[in-house]
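Participant: next come a sequence and a model predicted from it.
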Amino acid sequence: MNTENQQFKLTFINYLIIGSLLFGMFFGAGNLIFPLHLGQLAGSHWLPAAIGFLLSGTLLPLLSIIAISITQSEGIYDVARPIGRHYALIFLILVHATLGPMFATPRTATVPFELGFARYIPANQTWIWLLVFSAAFFTLTYFLSRSESHIIDIIGKLLNPLFLILLFIIFLFAFLRPMGDAEQAVISTNYVHDALTNGFLEGYNTMDVLAGLAFGVTIVTSIKLMGVRSPRSIAAATAKSGIICIGFEALIYLGLIVIGAMSLANFKLSENGGIAFGQIANYYMSAVGSAILATLATVTCLSTAMGLVTAFAQDFHKQFPRISYLTFLRFTCAISFVIANVGLTQIISWSLPILMLLYPLAITVILLSILSPLFKKSPIVYRITTVFTLIPALFDATNALPPILKQTAPIQGLVHFASSYLPLFSLGFAWVPFALIGFILSIAAYALFRAPSMQLNPETSAKPK
């Protein structure tokens, strides 16, 4: 085994390629429009908002990759497994449904359509062209993702360089001829006092924490295809590549947030970052800017879509091996195509309550995985912390429901109860104090019951020697 590990030692170039793969899968058009819109919302308070966004949009995704490395896991199921097999399977399905055919993957088609094409199409014909565009988009995604061994070559060596060149052109114009002073930009009401926390919550929209857990299986598979076999070597390669990817992503986020704040000197606050990006591109390069924007959005979303559908198919094929990888791939591409034609606004609106539920659960399982060597991956710590996190997260999700549901009497009653009794509920962080309390109690329980004869999970109990 040692001879094999020495023979297939990765080079710095290999780490760059894997990091490029991660970057291509993480960074979609949504990652372009959300920080840009955040800059417009925060105005001159862009720095604290950026710190909050980077915490949830870059640091936590990096920690999710490190969690996979530390636990030597190959995906979502393995990371959540200490909580219980049934919970791990449900968590895997919910995360992949969110990242896959229900929300994130359909968004990879609707975002570039809205950014680059929708405004040039008559309103009564939009649905027809979205149907055509999304069909072509997911057909191409399927054919490019059929071979798992080609993922690195297609994303890391072809799409990423093209994306970076196009993004560099936008940045070059924006910083050489800034539209205004970001330090003098108007501040939106919610960002006058709570810029940091609102920036943190805005980072949820990237879905990158969930993606970090989901992409674990793709990254591990790609590293194995390079010839690495040792679990320790795979874990190290995953962590090093993740640092490269997330660090570069953070720099792009900062640039986009600043550009968004500067744009307020010429434009009003937009409804979303897609509109803002279109205005900025047209301001600097008119029709050429629109063409670059459309190409940029399509290219980066295509690479993200490939990562999402591949992770979905690989993870579910692993859990249900009787069904082939290609069958799951066809399924997620087909359902994503159908959901995409509902429209971007509806997709974003219905995804928010799901994110408010899943993000706290994902954050806690990531932190527990990183800390797991301290309590020997004891199920009791995982389970108590998760239960204490789940209850307030359900209330946070309820508060984020679309108006058609939130305005009903039962939901209003739940929101009123949570507002009265759950600390930090108004900020969207009711789960934080509960998770901390649960973790403290679980550590106390672990210290009390850690004797082999008193282990809660007999499968993990050590046998007397």
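Facilitator: Perfect, thanks for sending it.

Participant: CA atoms for contacts and neighbours, from now on please.
Facilitator: Noted.

Participant: distance of Ile152 from Ala291?
Facilitator: Going from Ile152 to Ala291 by C-alpha to C-alpha, to the nearest Å gives 27 Å.

Participant: scratch that, Thr108 is what I was asking about
Facilitator: 18 Å.

Participant: ok, Leu62 next?
Facilitator: 33 Å.

Participant: compare those two (neighbour count), which wins?
Facilitator: Leu62 (24 against 16; other C-alpha atoms under 10 Å).

Participant: right, and Val381 touches Ile437 too?
Facilitator: No - under the criterion of C-alpha atoms under 8 Å, Val381 is not in contact with Ile437, lying 11.5 Å apart.

Participant: for the residue most central in space within the chain, which non-adjacent residue is spatially closest?
Facilitator: Ranked by distance to the mean C-alpha position of the chain (C-alpha atoms, centre = their mean), the top residue is Asp208 at 1.6 Å. Excluding the flanking residues, the one nearest Asp208 by C-alpha to C-alpha, 6 or more residues apart in numbering is Pro61, at 5.6 Å.

Participant: quick one: which helix or strand includes the one you found?
Facilitator: In this structure, Pro61 is located in helix 60-71 according to DSSP states H and E.

Participant: any residues touching that helix, and which ones?
Facilitator: 74-75, 79, 208-213, 216, 234-236, 238-239, 242-243, 246, 363, 366-367, 369-370, 372 (C-alpha atoms under 8 Å, 6 or more residues apart in numbering).

Participant: try 6 Å this time
Facilitator: Asp208, Val209, Gly212, Leu213, Ala235, Ala239, Ile366, Ser369, Ile370 (C-alpha atoms under 6 Å, 6 or more residues apart in numbering).

Participant: with stretch 401-419 instead?
Facilitator: Pro353, Phe425.

Participant: again, but for stretch 438-458
Facilitator: Val381, Ile384, Thr385, Phe388, Ser461, Ala462.

Participant: pull the contacting residues for the first one.
Facilitator: Which is Val381. Ser442.

Participant: and it, which of the three is it?
Facilitator: Following DSSP: H, G, I helix; E, B strand; the rest coil, we place Val381 in the helix state.

Participant: how far away is it from Tyr446?
Facilitator: Distance, Val381 to Tyr446, using C-alpha to C-alpha: 7 Å.

Participant: now the residue nearest to the centre of the chain: how far from Gly24?
Facilitator: 12 Å.

Participant: same question, Gln319
Facilitator: Gln319 sits 26 Å away from Gly24, going by C-alpha to C-alpha.

Participant: of the two, who's got more company?
Facilitator: For Gln319 and Gly24, the more surrounded residue by other C-alpha under 10 Å is Gly24, and the numbers stand at 29 against 12.

Participant: before we move on, which element is that one in?
Facilitator: Secondary structure assignment for Gly24, by DSSP H and E: helix 12-26.

Participant: next, the one to line up against it:
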Amino acid sequence: MTNKKHMIIAGFMLFSLFFGAGNLIFPPTLGMESGNAFIPAITGFILSAVFLPLITIITVSLSKNGLLSIGERVHPLFGMIFAVIVYLSIGAFYGIPRAANVAFELGFEQILPVQGHMPLFLFSLIFFGLTFVICLNPKKAIDLVGQWLTPALLIVLAFLFIKAFFTYSYGEAPTSVKFQDSPFLTGFIEGYYTMDAIAALAFGIVIINGFRSKGMSKRSELVKGTIGAGSIAAVGLILVYVSLGWIGRVIPADQAVANGAELLVLASGQLFGPSGNLIFGAIVILACLTTCVGLINACAQFFQERFTALSYKGYVGVFTLIGLLFTNLGLNMILKIAGPLLSLIYPVAIVLVVLSLAQHFLGKSRRMFILSVGMTGAFSLYETFHSFNLVPKVLEQAVDWIPLSANGLEWTLPALLCAIIGFVWDHISGYRRTSEQWHG
């Protein structure tokens, strides 16, 4: 098999890893709410939901040890702690059980309506049993997902898109208050909350290790392959997001629709009748299954390389079991527990990725990382405490003066200023000329 074919299969797998249930339901909601402002809104969404994860994947490929090296540019201890938190939060304690719950609630229940807790338990046993089997052989997982599961997902989605294209028409539509003032920025924020930039930190090492298992060992080969796979995934995501957003934009909805999931269920029913629920359920289950496979694979590989007490298969079993247990807590409880943690780490992850990519063009500067990440971490702590209503009123009023605070992005300008100060400081002091000891 040629490197080009490996790259194409890896691109399909990367697409399916990113395209989880959250990514499925966000674009239709955006299309419905943006109305006549759909084009700038979906453009902003694509910028943060597609290109930011793509940049993250490329940054991981340029780093010696992936996420660990990226965090170590602040401090080795910070790098290890941050990597562990990222893998646990997007993996066993949040991403995996969330995907399994969504597969049950928006997938299985559309096919076979059930009630009570026992159906969730039985479904999760089968779901995680299948995930465990696929993940046991990491060398074959990338081929299985890339060659079979992703094409199956795309075929099912294509049925929905094609039917919608020939059924619905594009006309005038009201724009909700949320999108009236700044549809591009609002769309950007909507894509920001897909959390794919964090997921890319984990998925990057899955793709790289997949290439290595195929004999691609040179750094140039890995970077080129990752960029190619990431570009394929990005094109696929753009096509799917625009199509899903377009369905939300044009679907005639006589009844109130609360979210993207209900909107897609409505679209499936209108387009395919009673069989529509089967189609939508299949889409959700396939999307969630591929996401769980990628997350368990990534977590198991990371922990096996850093903490060798268990084998790769042992860690697959551990994370599968934890995912099974947390899934049965229910989706609402999972979101309640994990929400504050994600708001804490996501801005820091974005800053680390952007600075890591910038240093390949500007040169190394440790103070740039320390000051900018430190400032971002302070604002992330503020947001976390604010979510629990533990912030003094005077501090809240002060933060409200900072640009983009209304969108939860008040950390962006201070982080940029700190990065500039740190870089100039190192440049003036000559730190960059003696930074060989720094392994970033």
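Facilitator: Received, thanks. If you're wondering where the values come from, they're calculated on a predicted model, not measured in any experiment.

Participant: picking that back up, what's the most distant pair in the contacts of stretch 438-458 of structure 1?
Facilitator: For the contacts of stretch 438-458 of structure 1, the farthest-apart pair by C-alpha to C-alpha is Phe388 and Ala462; their separation is 27.6 Å.

Participant: settle it for me: which of these two has more neighbours?
Facilitator: Phe388 (21 against 11).

Participant: C-terminal to the helix holding Pro61 of structure 1, what's the next element?
Facilitator: helix 76-80.

Participant: mean deviation of whichever helix or strand comes after that next one from structure 2?
Facilitator: Counting by DSSP H and E, the next helix or strand C-terminal to helix 76-80 of structure 1 is helix 85-97. Once fitted to structure 2, helix 85-97 of structure 1 is off its aligned match by 1.3 Å on average (mean C-alpha distance after the TM-score superposition for structure 1).

Participant: stretch 231-239 of structure 1 too?
Facilitator: With mean C-alpha distance after the TM-score superposition for structure 1, stretch 231-239 of structure 1 averages 1.4 Å from its match.

Participant: where does stretch 119-136 of structure 2 end up in structure 1?
Facilitator: Aligned using TM-score structural alignment, stretch 119-136 of structure 2 spans residues 129-146 in structure 1.

Participant: revised request: answer the last question for stretch 176-186 of structure 2.
Facilitator: With TM-score structural alignment applied, stretch 176-186 of structure 2 matches the range 188-198 in structure 1.

Participant: touching the matching stretch from outside, list them.
Facilitator: Under C-alpha under 6 Å, 6+ apart, the answer for stretch 188-198 of structure 1 is Leu41, Ala42, Pro48, Ala49, Gly52.

Participant: how about the contacts made by the second one?
Facilitator: Read it as Ala42 of structure 1. Taking C-alpha under 6 Å, 6+ apart as the test, what Ala42 of structure 1 contacts is Ile187, Tyr191.

Participant: which helix or strand contains it?
Facilitator: Secondary structure (DSSP H and E) places Ala42 of structure 1 in helix 29-42.

Participant: scan structure 1 for its longest helix.
Facilitator: helix 273-319 (DSSP state H).

Participant: where does the helix or strand following it end up in structure 2?
Facilitator: Next helix or strand after helix 273-319 of structure 1 toward the C-terminus (DSSP H and E): helix 325-340. On the basis of TM-score structural alignment, helix 325-340 of structure 1 is assigned to residues 312-327 in structure 2.

Participant: let me see the residues that make contact with the matching stretch.
Facilitator: With C-alpha under 6 Å, 6+ apart as the test, stretch 312-327 of structure 2 has contacts from Ala92, Ile96, Pro97, Asn101, Leu136, Ala300, Gln304.

Participant: rerun that using 7 Å as the cut-off
Facilitator: 92-93, 96-98, 100-101, 124, 128, 132, 135-136, 296, 300-301, 304 (C-alpha atoms under 7 Å, 6 or more residues apart in numbering).

Participant: now, the residues you listed that are in helices?
Facilitator: Short answer: the contacts of stretch 312-327 of structure 2 in helices (DSSP H) are 96-98, 100-101, 124, 128, 132, 135, 296, 300-301, 304.

Participant: just give me the closest of these to Ala158 of structure 2.
Facilitator: Ala100 (23.3 Å).

Participant: the closest one: how many residues sit nearby?
Facilitator: Under the neighbour criterion other C-alpha under 10 Å, Ala100 of structure 2 is assigned a count of 31.

Participant: for PyMOL, write the select line for the buried members of the contacts of stretch 312-327 of structure 2.
Facilitator: Buried subset of the contacts of stretch 312-327 of structure 2, written as a PyMOL selection, criterion 16 or more other C-alpha atoms under 10 Å:
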select buried, resi 92+93+96+97+98+100+101+124+128+132+135+136+296+300+301+304
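
Participant: what's the farthest-apart pair in the contacts of stretch 312-327 of structure 2?
Facilitator: Most distant of the contacts of stretch 312-327 of structure 2, by C-alpha to C-alpha, are Asn101 and Gln304, 26.6 Å apart.

Participant: let me know the secondary structure of Leu367 of structure 1.
Facilitator: helix.

Participant: that one maps to what in structure 2?
Facilitator: Using TM-score structural alignment, Leu367 of structure 1 pairs with Val354 in structure 2.

Participant: again with Ile243 of structure 1
Facilitator: Aligned counterpart of Ile243 of structure 1 in structure 2: Ser231 (TM-score structural alignment).

Participant: pretty sure Tyr263 of structure 2 sits against Val257.
Facilitator: Rather than Tyr, residue 263 of structure 2 is Leu. Yes - here Leu263 of structure 2 lies in contact with Val257, judged by C-alpha atoms under 7 Å, at a distance of 6.0 Å.

Participant: compare these two and say which is more crowded by neighbours.
Facilitator: Ranked by neighbour count (other C-alpha under 10 Å), Leu263 of structure 2 and Val257 place Leu263 first, with 21 against 15.

Participant: separation between the counterpart of that one in structure 1 and Ala250 of structure 1?
Facilitator: Matched to structure 1 by TM-score structural alignment, Leu263 of structure 2 sits across from Ala276. To Ala250 of structure 1, Ala276 of structure 1 is 20 Å away according to C-alpha to C-alpha.

Participant: please apply the same query to Ile339 of structure 1.
Facilitator: According to C-alpha to C-alpha, Ile339 of structure 1 stands 30 Å off from Ala250 of structure 1.

Participant: in structure 2, what stretch matches stretch 19-33 of structure 1?
Facilitator: Taking TM-score structural alignment, stretch 19-33 of structure 1 hits residues 11-25 over in structure 2.

Participant: what's the answer for stretch 306-316 of structure 1, then?
Facilitator: Going by TM-score structural alignment: stretch 306-316 of structure 1 matches residues 293-303.

Participant: that older thread, average distance between the helix holding Gly24 of structure 1 and structure 2?
Facilitator: Helix 12-26 of structure 1, aligned to structure 2 and superposed, deviates on average by 1.5 Å (mean C-alpha distance after the TM-score superposition for structure 1).
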